[in-house]
Structure formats: structure tokens, C-alpha cells
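Undergrad: Sequence unavailable; structure follows:
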């Protein structure tokens, strides 16, 4: 049986770890060649490319700061030269800064906006004209269930993730008639390096609060990315799918 993403080329930002890494591998298993960028995570990125090539697909990796438009454009150009033009963009790169609302500095706010909203906006803009010219493409933006419910101590994170959902819906209106489908994924709590750093007490507390009694795995989020990237996602645009273990029901 033909792999659902056979012959496609996927770009994944923040692809060396967590949801990005799981999605890059899932895309390769579904038949796509995969280019990733990362923020100075060379060793992990190299092992990911090895995992992609072990599945019979081509891989490419490059360090790039998604808060800098010049680096976004450099990654796009290098990935296209190495693999070809982008058919599937997974806008995954992100970060978090935890501070009470009254203590958030302008520099912290600007960095969060740059990596999340500015980075996703201009990464999508970098690949969008080519998708339109070729008659189609998929743009998938990683948001968060916290955009839907909010949380104390991470006001900026919740705000930028909500902005990603708004960006997704607005671009979907403009891109849909041109054959480009734009959707978001709003994951719930997932076991990654970032969440493991919160400690076992955090994991136990959050797990107990969820109807499923556990936090998610990156592969459970990458399954949604493959859905939206492939034939099964052909009637989704402007959607926000939220695999979150029941943390938010809507």
C-alpha cells in the first residue's frame, strides 16, 4: 500500500526534540522526506536525520532561530536546495518563560512573540508562494490547549498560543481557495524534555487532573500531524484539533 505522504517534502521547525521530532519521524514513516531546523541542538538533529534516512527517506537539518526572519529565509532556501520545495510545513518551534504577570519583562515578552507568532508567520510566508504556485500544500501550526483555557504564571505563553489559533483561522480563509490547507494542533500536557524538567510532582498532579489519568506522548500528537498532512486531512482547514486527554472539551 502506498504511504500516505509518498513523494511529499515536509519542513519541521523545532524538529530535534519532543513533538517536532516525533512528527518528523512519523512523516518519514508515512513516506515524506523531512527537513528540520533547531536551535543549536546539533547532536539530536543528526540522530533525527539518521532516523529519517533509516526509514528510506531523505533528511536535512540546520540550526536556525525562528525569531529571526533572515534565519527563517536561510533555512527555507537551504532545505529547498537539499530536498526540494515544501509540501507540508509543521510550525512547531516554541519556548516558554514562566513568570508572574507583573514580573514579565519587555525582553521576555518580545522573545515569546518573536519565536511563536513572528516565527510561525514568516515561516509560513516563506513557503506559501511556492505552495500556491504548485496548486496546494499543508500548513500545520502547533498551538496549545492552554490557549483555550489559560493558566497562571504563563500569561505570555497562553497569549501567543491563542494568537497562533487566530493566525491559523485567518490564513485558512485566504489560503483555502488557493489549495493550501491551514490548521492548528493544540496539544494537552505531553511528556517532553520541557515538561520533564517540571519534575515528578508536576507530572503526578497533572496526570491526576485529566480524565485519562496520564499525560500524552509526543507520538500521540504526531498522529494528528500526519492526519492533517495527508489524504485524511483534505477537508480540514481553519481547524484546531486538540489531543489533550480531556483537559479541554469543546
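TA: Perfect, thanks for sending it. Small disclaimer: the values here were computed from a predicted structure and weren't measured.
Undergrad: can we go C-alpha only for contacts and neighbour counts from here?
TA: Will do.
Undergrad: Residue 76 is in contact with residue 125, isn't it?
TA: No: in this structure residue 76 lies outside contact range of residue 125 using Cα atoms under 8 Å: 10.4 Å.
Undergrad: Specify which residue of those two has the higher count of neighbours.
TA: Neighbour count, other Cα atoms under 10 Å: between residue 76 and residue 125, residue 76 has more, with 24 against 13.
Undergrad: What strand or helix carries that one?
TA: Taking DSSP states H and E as the definition, one finds residue 76 inside helix 69-82.
Undergrad: what packs against the following helix or strand past that helix?
TA: Under the assignment DSSP H and E, the closest C-terminal helix or strand after helix 69-82 is strand 88-91. In terms of contacts (3 or more Cα pairs under 8 Å, 6 or more residues apart in numbering; DSSP states H and E), strand 88-91 is packed against strand 9-12, helix 119-134, strand 137-142.
Undergrad: quick one, longest helix in this protein?
TA: helix 155-175 (DSSP state H).
Undergrad: Point to the residue nearest the middle of this protein.
TA: Nearest to the geometric centre of the chain sits residue 92, at 2.2 Å (Cα atoms, centre = their mean).
Undergrad: just checking, that one touches residue 22?
TA: No: assessed by Cα under 8 Å, residue 92 is found out of contact with residue 22, at 11.2 Å.
Undergrad: let's bring in a second model and compare:
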């Protein structure tokens, strides 16, 4: 039985990723911050979708040591982790020049440090198993500039580079590492965020050559592709799922 650990799994891209992996027969360990009921609901959906087992736990990945504790909990529950999906992330939109140290530290702890240290923590188990898959969920904002996105974009660019370095170092141990960069996706967060600014949704959609926002399930399918046999010869790649946003 293959096991996937998915962070930020209570909603949006993380939840859809869990369901996509469940449909491929993986057992799930689902993690999010302070959303035990949502995680339990996601676990029920995953079992219905085909997961042989689905467990969950809440962790605040902005707290030093939480990523390592999360991996330890997954290993204690299942004895192995075959796929690690580092999806948890937060945003902090401000004009450059107004960010505080607290903004900087808080965002990087979740968006970068958690993925970094969870990946390190899972290595001994993956080495003992003879391999594994690690996927960082980055963003198209790690590739292009946008207003008020200096801190968020920096964190996602770092994730893309982290995936490349990890892939280079770990390839000979059978550990595949890649990243996925979603573009404008119709998550609950984005729908609410864009809705606060008149015309924002239309402005974002106009920049997508395919003429629409993506769906969380479309990103999830890309992640599942990299997590399973279909993506067995892909290493150190950033798979952009943005409807063409970054080709302009």
C-alpha cells in the first residue's frame, strides 16, 4: 500500500489532490492547520474515492518543528510515506517597502521552511523504502512579477529552485522531486479575494489565453501525474498549470 502525505489538505488544491491520489489507490495522511472537522470530511471523501485508508491531523506548519512532527505522525500511523505533497501556503499582499519582519518570517515559515524540513524529515523513510516522490506546490508568481507579490513570489520561486536542487542530489536514491506551479485557480480563497476588488476576476481571466480560471481539480491531476507511475521519468521539473498565463 502506497501512502501520500498531503499538507493544506482540508480545502482547495490540497483537498482535490488528496481525492485524485485516493482515486489512484493511495492511502492518505491529511494535514492542515486548525481544521479537524474539514480534514475528517476530506478523509471520508477520500475513502469513498478509493483510498484504502485516510487519516488526518492538524499541525501549524508556521511553528518550527511542526513539519518534522507531522512526518513522524504519518510514519507512526502508516510506517511509510511514498509521496509527500508540500501544498500548504499562505499569502501576504503588500506594496514592497511596507513588509515587516513578522510578515517575512511568518510567510517563509509556512511557504518554504515547512516544505524544506518536511522533505528532510521524510528522507530516511524514503531511503529505506528504496525511493519516493516529493512535490512542492509553488505558483506562477514564482516565475513572473505582480503587484504586491514580492514576498509571496519570492517564496514560490525558492520552492521551484529547492525542487531542482533536491532532484539533483536525490535522483540516484530513487527519490523524484518536482514542483507544480498553478496559475489563477478558482479556489475559495481566490474567489473571495478577487471579489473584493471590482473587475479583478475579469482582469485575471483576461490574462489567461484559455480565457478562464483553472479549477483546483486540474492542478490536482498534474500533482497526481507526478506522484504516480505516469510521471516516472520526470525529475527536477516545474509543471506550470496556468492556462498559458506565463507564456506572455
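TA: Sure, I can see it. Please read all numbers here as calculations on a predicted model, not as lab measurements.
Undergrad: before we move on, back to that, specify, as a residue range, where the longest helix of the first structure falls in the second structure.
TA: Residues 150-170 of the second structure are matched to helix 155-175 of the first structure when aligned by TM-score structural alignment.
Undergrad: Buried ones in the matching stretch, by neighbour count?
TA: Neighbour-count burial for stretch 150-170 of the second structure, counted by 16 or more other Cα atoms under 10 Å, picks out 150-164, 166-167, 170.
Undergrad: how much does that stretch stray from the first structure?
TA: For stretch 150-170 of the second structure, the mean deviation from the first structure after alignment is 0.5 Å (mean Cα distance after the TM-score superposition for the first structure).
Undergrad: Contacts for that stretch, please.
TA: Contact partners of stretch 150-170 of the second structure, identified using Cα atoms under 8 Å, 6 or more residues apart in numbering, comprise 91-93, 95-96, 104, 107-108, 111-112, 116, 135-139, 141-145, 175-179, 235-238.
Undergrad: How about stretch 234-250 of the first structure?
TA: By Cα under 8 Å, 6+ apart, the list of residues contacting stretch 234-250 of the first structure reads 144-145, 148-149, 165, 168-173, 176, 181-189, 209-212, 214-216, 220-221, 224, 228.
Undergrad: and residue 207 of the first structure, what does it touch?
TA: 213-215.
Undergrad: Only whichever of those are buried, select them in ChimeraX.
TA: Those of the contacts of residue 207 of the first structure that count as buried under 16+ other Cα under 10 Å are selected in ChimeraX with:
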select :214,215
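Undergrad: tell me which of the contacts of residue 207 of the first structure are still there in the second structure?
TA: Contacts from the contacts of residue 207 of the first structure that recur in the second structure, judged by both residues aligned by TM-score structural alignment, their matches' Cα atoms under 8 Å, are 213-215.
Undergrad: Tell me the secondary structure at the residue located most distally from the centre of the first structure.
TA: In the first structure, residue 102 marks the outermost C-alpha relative to the chain mean, sitting 29.0 Å out by Cα atoms, centre = their mean. Classification of residue 102 of the first structure by DSSP: H, G, I helix; E, B strand; the rest coil places it in helix.
Undergrad: counterpart of it in the second structure?
TA: Alignment note (TM-score structural alignment): residue 102 of the first structure maps to residue 97 of the second structure.
Undergrad: Check the gap between residue 179 of the second structure and residue 237 of the second structure for me.
TA: Counting by Cα to Cα, to the nearest Å, the gap from residue 179 of the second structure to residue 237 of the second structure is 6 Å.
Undergrad: More neighbours: those two, which one.
TA: residue 179 (29 against 18).
Undergrad: Can you tell me what sits against the helix holding residue 76 of the first structure?
TA: Contacts for helix 69-82 of the first structure (Cα under 8 Å, 6+ apart): 11, 35, 37, 60-66, 85-86, 119, 122-123, 126-127.
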